[in-house]
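K.L.:
below is the sequence, then the predicted model.
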Amino acid sequence: MYYISENVVPALELCCLNISMTDLILQTCDTFTTVKWLARHGLIANKLVCRTCRHPMCLQARGSNRDGYCWACSKCGRTKALRHGSFFVHSGLKLIQILEILYLWSSERPQVEISKQTGVSPRCLLNWYNCIRDVCARYLTDNPVEMGGHDRTVEIDETKLIERTNRRGKYKPGQWVLGMVELDTNIIMMVPVDEIDAATILPVIAQYVRAGTRIVTNRCQDYNALPQQELTNYGYTFVAPEDSINSMHEIWDLCKAKFRALKTNDNNFSSHLQEFLWRRRIKDNFFGNILYWIRHYYDVFNLVTFDF
């Protein structure tokens, strides 16, 4: 059996991957070392068996190919793209360019700077950012937040994001967002909502906050004015905030600052919000962690054979 890399890094080690941009460039200095790096980290297939004749395939140099190599069967002559089934499959960019984009995205570099450094057009870069944010969104869907419970306190608050007036003086109303933070653990969740009346918000809270939770809100009187039977069903206790409690306001400040810097528009608001939540959940080493979840969702280890 032919292997691109003799060893494949265990998936969990990606979460601890600590590498500088300089070292990444040195380790992927040409086409083959880039291919080997990706195979070693489980991001492209490391081995392949021909589906037609069941013969092990090997890597074949192909100058006309965008990756410089393809999988080839020495017995029947079948070939397959090196990046088939991987996160990189639908892109015409070089693999090293995509790795650089992933690294610079992880470092939260300005998109203008990344476009210049990688030689990738702003439109193409935006498409790649959306692909990365799709991974963040899948992570959030597969790892839903649960907070609160008996003897636990959750602070909630609502705010409008991307509310602004454009250069022509036209007002854009922005998007209401419900924010929730568990005070002991700092677990947070943000959910776009159409309305912020208590009757609309309460079922949204119930998706993420366990029954029996003490909920701190500036609008506790609105929630306590709801029918008693409805409050009993959810099992929440709504109380006014103390002067020392302003956790959600601090998070709003961080979120709004990031959205202002990105100049986010209505079309990609949700994906930016998901990226913000992903970074808050992951906390650090964003490059290693985004590689881990790309590897998780694009499982090239199951690509021992290809359908031709």
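P.N.:
Ah, there it is. Numbering: from 1, shown residues only.
K.L.:
contacts and neighbour counts: CA atoms only from here.
P.N.:
Noted.
K.L.:
where exactly do the helices run in the stretch 1-150 of the chain?
P.N.:
11-14, 21-27, 31-40, 95-106, 111-118, 122-142 (DSSP state H, counting those that start in this stretch).
K.L.:
second one coming, line it up with the first:
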Amino acid sequence: MASYKYDIASGAEAFTFNSVMRACTKEVAALSWCMQHGLIAAKAVCSRCAPPPFMRRKGMHWRCSRSSCRVERSVRMNSFVERSTAPISKLVMVIFFWASGTHVTEAAQHAEVGGDGNVVEIDATSMTKKQKYNRGKKHADY
């Protein structure tokens, strides 16, 4: 039976509290940090062109470099943040706190939700079905 050694310390300095918080200061910084560590693709290839040229990053989108194509696609595509609408910087912080086992109240302090001078508004939206054209079941909410 072969014994395996895993060097957990190599490259771990990129995932310390200070480095993750520094990467999450701005959305572009969080995006480049995710690309640097392989969480989001650092290169993209156009799927419509044959032979496929590389796509160039334009903000938060990839854009085909061919002038006849110009297909745009989100940098989130084919990644773990594809279906989320939250900013990448907030997602990275939430995942970091979850992976490190940080308590929710401590994580909320670092994620800057509420606090002195910050107002958090919670909407009490009714999720019941609204009747249309005076037909169907009447609901007390309306």
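P.N.:
Cool, the structure landed. Bear in mind that the values here come from a model prediction, so they are computed numbers and not experimental data.
K.L.:
please state their TM-score.
P.N.:
The TM-score (TM-score structural alignment, normalised by the length of the second structure) is 0.61; 103 aligned residues with a CA RMSD of 2.6 Å.
K.L.:
hang on, the earlier thing: for the helices of the stretch 1-150 of the first structure, give me JSON lines that also has mean neighbour count.
P.N.:
Below are the helices of the stretch 1-150 of the first structure laid out as JSON lines (neighbours: other CA atoms under 10 Å):
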{"stretch": "helix 11-14", "mean neighbour count": "16"}
{"stretch": "helix 21-27", "mean neighbour count": "12"}
{"stretch": "helix 31-40", "mean neighbour count": "19"}
{"stretch": "helix 95-106", "mean neighbour count": "19"}
{"stretch": "helix 111-118", "mean neighbour count": "15"}
{"stretch": "helix 122-142", "mean neighbour count": "16"}
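K.L.:
adding distance to Tyr69 of the first structure, write those out as JSON lines.
P.N.:
Formatted as JSON lines, the helices of the stretch 1-150 of the first structure follow (distance: least, CA to CA, whole Å):
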{"stretch": "helix 11-14", "distance to Tyr69 of the first structure": "25"}
{"stretch": "helix 21-27", "distance to Tyr69 of the first structure": "18"}
{"stretch": "helix 31-40", "distance to Tyr69 of the first structure": "8"}
{"stretch": "helix 95-106", "distance to Tyr69 of the first structure": "12"}
{"stretch": "helix 111-118", "distance to Tyr69 of the first structure": "22"}
{"stretch": "helix 122-142", "distance to Tyr69 of the first structure": "23"}
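K.L.:
compare the ones you listed and give me the one nearest Phe87 of the first structure.
P.N.:
Across the helices of the stretch 1-150 of the first structure, the minimum distance to Phe87 of the first structure, taken as CA to CA, is reached by helix 122-142, at 8.8 Å.
K.L.:
next one: the residue nearest the centre of the first structure from Asp142 of the first structure, what distance?
P.N.:
Most central in the first structure under CA atoms, centre = their mean is Cys136, positioned 1.7 Å from the mean C-alpha point. Noted for Cys136 of the first structure: a distance of 10 Å to Asp142 of the first structure, by CA to CA, to the nearest Å.
K.L.:
just the strands in the second structure please.
P.N.:
For the second structure, the strands defined by DSSP state E cover 55-58, 61-64, 72-74.
K.L.:
packed most tightly, which of these would that be?
P.N.:
Ranked by mean neighbour count, the strands of the second structure are led by strand 61-64 with a mean of 21 (mean count of other CA atoms under 10 Å).
K.L.:
which elements pack onto that strand?
P.N.:
Under the contact definition 3 or more CA pairs under 8 Å, 6 or more residues apart in numbering; DSSP states H and E, strand 61-64 of the second structure sits against strand 55-58, strand 72-74.
K.L.:
export those strands as a markdown table, with columns for distance to Leu31 of the second structure.
P.N.:
As requested, those are exported to a markdown table (distance: least, CA to CA, whole Å):
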| stretch | distance to Leu31 of the second structure |
| --- | --- |
| strand 55-58 | 11 |
| strand 72-74 | 12 |
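K.L.:
re the thing from before, closest to Ser100 of the second structure out of the strands of the second structure?
P.N.:
Proximity to Ser100 of the second structure (CA to CA) singles out strand 72-74 among these, at 28.8 Å.
K.L.:
report the aligned residue range of the first structure for that closest one.
P.N.:
Using TM-score structural alignment, strand 72-74 of the second structure lines up with residues 79-81 of the first structure.
K.L.:
now that stretch on the second structure. Mean distance?
P.N.:
Mean deviation of stretch 79-81 of the first structure relative to the second structure after superposition (mean CA distance after the TM-score superposition for the first structure): 0.7 Å.
K.L.:
which outside residues touch that stretch?
P.N.:
69-73, 306 (CA atoms under 8 Å, 6 or more residues apart in numbering).
K.L.:
so which of the helices of the stretch 1-150 of the first structure gets nearest Leu82 of the first structure?
P.N.:
helix 31-40 (8.7 Å).
K.L.:
could you check the angle helix 95-106 makes with the closest one?
P.N.:
60 degrees (axes from the mean of the first three to the mean of the last three CA atoms, to 10 degrees).
K.L.:
Provide the aligned range in the second structure for helix 31-40 of the first structure.
P.N.:
Counting by TM-score structural alignment, helix 31-40 of the first structure corresponds to residues 27-36.
K.L.:
that stretch against the first structure, how far on average?
P.N.:
Average distance, stretch 27-36 of the second structure versus aligned residues of the first structure after superposition (mean CA distance after the TM-score superposition for the first structure): 1.6 Å.
K.L.:
now do that stretch: everything it contacts.
P.N.:
Applying CA under 8 Å, 6+ apart, the contact partners of stretch 27-36 of the second structure are 23-24, 40-42, 59, 87-89, 92.
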